[in-house]
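Asker: can't give you the sequence, but here's the structure:
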């Protein structure tokens, strides 16, 4: 069975920082995974359990802000906690605007970091649950027949059964039967719930 313990990734080129954070993270009953460079982290496969990234903003190759940009398309659901040895206000503002959950200046209090990690992992867990729910909705929609899909689109558009029947050239009883199958397959409790589910499946606007 896959280890479901939350993972805290650490990317920092300072081995002493990595070792101290490894100990702190382990004591909190999370699973630390350490990297000395941004490239090494990007080469690691995506995690399927709640996770977050503790990221040094000053790295010798690809810096922390560049890694944050790279992750925006590849791993957007991993919350980032930036750490830095310099009080860099412009870069901290840039990092937070790009979605970082925290920006800490070294040396930072262990409890402050642990609190930030706790919040980040809760956010990651919620994102993974939403992703799982959306995957289940897509799978359910894929089980609908072409006719059931036609009825679904008309139902969520607010069309009455008799109008749908007329447009599709079928009886109203047949429309009701298709509608019932759609509700069951989509696990919708009501029309409002069905509309909500279909809305969730709609692609985001450009």
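Answerer: It's in. Note that the structure is predicted; figures quoted are calculated from it, not measured.

Asker: contacts and neighbour counts: CA atoms only from here.
Answerer: Will do.

Asker: which residue ranges of this structure form strands?
Answerer: 7-11, 31-35, 51-56, 80-84, 102-105 (DSSP state E).

Asker: contacts for the second one?
Answerer: What that stands for is strand 31-35. By C-alpha atoms under 8 Å, 6 or more residues apart in numbering, the surrounding residues in contact with strand 31-35 are 5-13, 18, 22, 25-26, 41.

Asker: one more structure, for comparison:
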């Protein structure tokens, strides 16, 4: 999902049209405040990734201030930000990029180059989302399941795991089944691939 945050109707409409031309879903916000309200109330990460096109200068909450809020909440990996400005300068662009912005475009911009960067940002967001999901699944494992997981990843057989941990083979099988279920895999090979 492309989130367009700009206080000009014409710009929001044009960017939404550009997104549609690349089959990218978008939502528009006329202010940073409205985007933050949406983020707090009913925001769900899109499985296809998320990206924010953010105008630097808006009335009320500026784009740079909104970016600082997102960065302080550590959201800029899942929500990469591409700044848009008609009044940009080199120091501002360098500063925002150093602080973690994905890119910075001055208006008028090349439509294709902008949308290429949006697609790259969406891909980065998808990767970050997949990684976050794996970490959530890992966090759901018990301490014993983590021990069994580590030994599975070393290629150890159930009998060896049971001997090493001082538990029965049946208990290892139960832990193994729980691990596979929680990690949403069917085989040790899939598990290893997920955690590489």
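Answerer: Noted; the coordinates are in hand. Since the structure is predicted, the reported quantities are computational estimates derived from the model, not experimental observations.

Asker: superposing both, give me the TM-score.
Answerer: The pair, once superposed, lands on a TM-score of 0.74 when counted by TM-score structural alignment, normalised by the length of the second structure; 176 aligned residues with a C-alpha RMSD of 3.1 Å.

Asker: what subset of the contacts of strand 31-35 of the first structure is buried?
Answerer: By neighbour count, with 16 or more other C-alpha atoms under 10 Å, these hold 6-13, 18, 22, 25, 41 as buried.

Asker: report the two of those residues separated the most.
Answerer: 6 and 13 (22.6 Å; C-alpha to C-alpha).

Asker: out of the strands of the first structure, the one nearest residue 180 of the first structure is which?
Answerer: Per C-alpha to C-alpha, nearest to residue 180 of the first structure of those: strand 51-56, 39.9 Å.

Asker: farthest-apart pair in the contacts of strand 31-35 of the first structure, please.
Answerer: Across the contacts of strand 31-35 of the first structure, no pair lies farther apart than 5 and 13, at 24.9 Å, counting by C-alpha to C-alpha.

Asker: reformat the contacts of strand 31-35 of the first structure as TSV; add distance to residue 90 of the first structure.
Answerer: Shown next, in TSV, are those (distance: C-alpha to C-alpha, whole Å):
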residue	distance to residue 90 of the first structure
5	35
6	31
7	29
8	26
9	25
10	23
11	21
12	21
13	22
18	25
22	29
25	29
26	32
41	25
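
Asker: tell me which of the strands of the first structure sits nearest to residue 164 of the first structure.
Answerer: Of these, nearest to residue 164 of the first structure by C-alpha to C-alpha is strand 51-56, at 46.8 Å.

Asker: report the distance from that closest one to the chain centre.
Answerer: The chain centre lies 15 Å from the centre of strand 51-56 of the first structure; the measure is C-alpha atoms, centre = their mean, to the nearest Å.

Asker: how many residues are close by residue 193 of the second structure?
Answerer: Residue 193 of the second structure has 11 neighbours, counted by other C-alpha atoms under 10 Å.

Asker: same question, residue 16 of the first structure
Answerer: With other C-alpha under 10 Å as criterion, residue 16 of the first structure counts 10.
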